[in-house]
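1. Provided below are the primary sequence and the corresponding predicted coordinates.
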Amino acid sequence: MNSLFSDHVAALQPYVPGEQARLPNLLKLNTNENPWGPSLRVLEAMRAAISDDLRLYPDHQALGLRRAIARRHDMDVDQVFVGNGSDEILAHVFSAFFLRSGRPLWLPDISYGFYPTWCRLYGVPAHPMALADDFSVQVADYVREVEVEPCGILLANPNAPTGLALGLDDIARIAAARPDSTVVIDEAYVDFGAESAASLIADFRNLLVVHTLSKSRSLAGLRVGYALGQPDLIAGLVRIKDSFNSYPLDRVALAGAQAAIEDEAWFERTCQALIAAREQLALDLQALGFECLPSKANFIFAFHPHHRAADIAAGLRDQGILVRHFSTPRIDRFLRITVGTPEQCARLCKALGVVLAR
């Protein structure tokens, strides 16, 4: 390590994203990108934003975008925070809410791989809570009496990489049991069949809900996310943002994101198309002998009882198809497969037939 680095750099273990390969005729089903592109209104708004005005700073309050988000969720604008992707927002969450005298952060032992990375970066003690044998969140673990209250609770819902979702009653039960802890619900995949906890925010001052435009609005390349909560929580995030980067979203991103939020028809149509493709893919995978968890996300978590997941992933890669395999204990037999278009899913299943026959 370079001797000029800060003291903590050597000990960091950065998050490793899914492979971004450059293969001919590549079918990329490993990073949960939406196969249906963004709304045409988004592209038109972004083109219009590319003008001489780029010489000017963007609106550091992002009022147009925040108002659109507030209207969609029937909230006030001071209940909305926006940032450069939900990952940046979650990083601000760690800084704003989880650095509390060494109190632990409760989170599932199997979840989004960036959470432990942020714990190491910010020095937040992680307290993993084991998922049940069926990979569901054991709500009783989060509401029990303890001597040391957690600084917060962080739940991806639907969870990644399992695709399983908690109901609103369970989320409300957790938030009610931990009034001195910030309960953060990361809803990156919620639009594909789960219920958003945004409807609970009025009842819980400690509840923060985080969304991204990367998945259901097909804007992974734009890097826009938002958080919803009561005004005092949002004010805390604003203090962190304005101490870090007052202008996280550029003029083009603000225009595109606002258009995406406002084009409800495109959003509904593409979400329903993806849900239909997911359900058909699950049936097709089961016909090939896979066992699939019931997903509420834009991916399926599946394993084959007679084939190693790593071997299947390697065989698919040889045919120009990428899926995600994790070597983590308990889930190393699973593949996380992003749902593509019906044509892409058919190509995947045809390739799987070849791989499984070897």
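-> Looks like it came in fine. Numbers count the residues shown, from 1 in each chain.
2. Could you use CA atoms for every contact and neighbour count after this?
-> Will do.
3. Next, the distance between the ends of stretch 186-205.
-> 17 Å (C-alpha to C-alpha, to the nearest Å).
4. List the buried residues in it.
-> For stretch 186-205, a neighbour-count test (16 or more other C-alpha atoms under 10 Å) marks 186-198, 200-201, 204-205 as buried.
5. chain center to it: distance?
-> 13 Å (C-alpha atoms, centre = their mean, to the nearest Å).
6. Identify all contacting residues around that stretch.
-> For stretch 186-205, the surrounding residues in contact (C-alpha atoms under 8 Å, 6 or more residues apart in numbering) are 73, 86, 154-158, 165, 167-168, 171-172, 175-176, 185, 207-212, 214-216, 228-230, 233, 271-272, 274-275, 296-298.
7. Please pick the buried ones from those residues.
-> If we count by 16+ other C-alpha under 10 Å, the contacts of stretch 186-205 have these buried: 86, 154-158, 165, 168, 171-172, 175-176, 185, 207-212, 214-216, 228-230, 233, 271, 274-275, 296-298.
8. Please flag which of the contacts of stretch 186-205 sit within strands.
-> 154-156, 185, 207-212, 228 (DSSP state E).
9. try this one next to it:
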Amino acid sequence: MVGQVLPLVRPALRGITPYATPTGRDRYRRLDANEGPPPAPGLLRELLVEAASRLSYYPEYTELRRLAAVHYGAPAGGIMPVCGADEGLRLVIGAFAGPGDRMVTVRPTFSMYTFYAQLAGAAVTAVTLAPDFELDLNAVLEAAGGAALVVLASPNNPTARPIRPGDLARLLQLAPERPILLDETYAEFCGQNFIPWIERFSNLIILRTLSKARGLPGLRCGFVVGHPAVISSLDTLRSPYNLTATAAWVGSAFLAGDTDFRERLAAATTARATLQRELARLGVPVWSSVTHFCVFYLGDAAGSAASALAEQGILVRLLGDDLSGFIRVSVTGPEDTAVFLSAFTPWLTQRRPEPIPAAWRLS
């Protein structure tokens, strides 16, 4: 019976490996997943108690949409709530790119852009970043010709670099008929905000989330922001109750009154800057960052470093493909930086840092 059913699965899906979420991580200090600085536990407990009374009813999103529009400076009718930025990616990419279409992105970047394009049956052109991790605008413009959609991130993950406003403006101006999806998952860490540009560029669509800077990845609450006409069309793809009542209630509360948000943000970015400074002092090639994570190069020793840190209860992200030999570390505050350095520094003293690959240069 299974042999009769499997051939009916769409061909585009047959060669795709499901995304495997990590497990067994509770006993570790998790500096590998870009989880943001967590809010006060007391506040969360209060909100969850209040949300419990709403679990007997289907959720409503009117207040969540309103508060998100005010908070992000989005146009009225320009907000679509989604179950984390991942659902936003899947819906937007699936709306514009399908079999016979082509999506443009960059490399290295968040792997799920290509994953969702493949699910939709679209081809992908990935333009390599410039050696300093900046956007190669001319190459992106050339690749965008005839493409159904362009997907970029600012700041980019894992390179931690923002898009230059002039580059985004030129891309939007020279390809006005081409949807540009900009993932601003980490934008709050660097103060960048292109949402006001939607009034000028109706082809600009932006993703935001409460997972990173707000420290609520388990809530699964994000937003697609765009021109009201575009959002109205995308809303037809969204499940009627795609966010839980808890996500809608807690998300609304945090948008309305997360009073220590800026302090947590500042603590995380200061801790990341301290980590970068100490890595550079130790002779480790580390790239500049505008968010709460950074990348550095250890070459062939990267795997050994990640294993040694894991043995001491610290998880870091061992990168691959274009960034083989690189490690990404995220920090939520000074304690993370101190714990990481206390484990990493003794390991490093037994080794000599390797030179940077010719394909990249420090920025």
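-> Done, it's in. Model, not experiment: these values are computed from the prediction.
10. what's the TM between chain one and chain two?
-> After superposition, the two chains reach a TM-score (TM-score structural alignment, normalised by the length of the first structure) of 0.91; 346 aligned residues with a C-alpha RMSD of 2.0 Å.
11. thinking again about what came up before, TSV for the ones in strands among the contacts of stretch 186-205 of the first structure, including distance to Ser51 of the first structure?
-> Converted to TSV, these look like this (distance: C-alpha to C-alpha, whole Å):
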residue	distance to Ser51 of the first structure
Leu154	40
Leu155	40
Ala156	38
Ile185	37
Leu207	39
Leu208	36
Val209	34
Val210	31
His211	29
Thr212	26
Leu228	31
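12. and of these, the nearest to Met1 of the first structure?
-> Comparing those against Met1 of the first structure with C-alpha to C-alpha picks out Leu154 as the nearest, at 31.9 Å.
13. The closest one maps to what in the second structure?
-> Under the alignment by TM-score structural alignment, Leu154 of the first structure pairs with Val151 in the second structure.
14. got the contact list for its match?
-> Going by C-alpha under 8 Å, 6+ apart, the list of residues near Val151 of the second structure reads 103-106, 113, 180-183.
15. Recalculate using a threshold of 6 Å.
-> 105, 181 (C-alpha atoms under 6 Å, 6 or more residues apart in numbering).
16. From Phe334 of the first structure, how far out is the spatially most central residue of the first structure?
-> Central residue of the first structure (C-alpha atoms, centre = their mean): Ala188, 3.4 Å from the mean position. Remark: distance between Ala188 of the first structure and Phe334 of the first structure (C-alpha to C-alpha) = 21 Å.
17. For Leu105 of the first structure, give me its contacts.
-> By C-alpha under 6 Å, 6+ apart, the neighbours of Leu105 of the first structure are 126-127, 150-153.
18. what does Val225 of the second structure align to in the first structure?
-> So Val225 of the second structure corresponds to Leu228, using TM-score structural alignment.
19. any idea how far Ile331 of the first structure is from Ala297 of the first structure?
-> 17 Å.
20. Quick check: which element contains the counterpart of Val49 of the second structure in the first structure?
-> Counting by TM-score structural alignment, Val49 of the second structure corresponds to Arg47 in the first structure. If you go by DSSP states H and E, Arg47 of the first structure is part of helix 40-49.
21. in the superposed pair, what's the mean gap between that helix and the second structure?
-> Superposing on the second structure and averaging over aligned pairs (mean C-alpha distance after the TM-score superposition for the first structure), helix 40-49 of the first structure comes out at 3.1 Å.
22. Please name every helix or strand in contact with that helix.
-> Judged by 3 or more C-alpha pairs under 6 Å, 6 or more residues apart in numbering; DSSP states H and E, the packing partners of helix 40-49 of the first structure are helix 251-262.
23. Gly78 of the second structure is in contact with Val224, isn't it?
-> No - applying C-alpha atoms under 6 Å as the test, Gly78 of the second structure and Val224 come out as separate, 8.1 Å apart.
24. between these two, who's got more neighbours?
-> Val224 (27 against 23; other C-alpha atoms under 10 Å).
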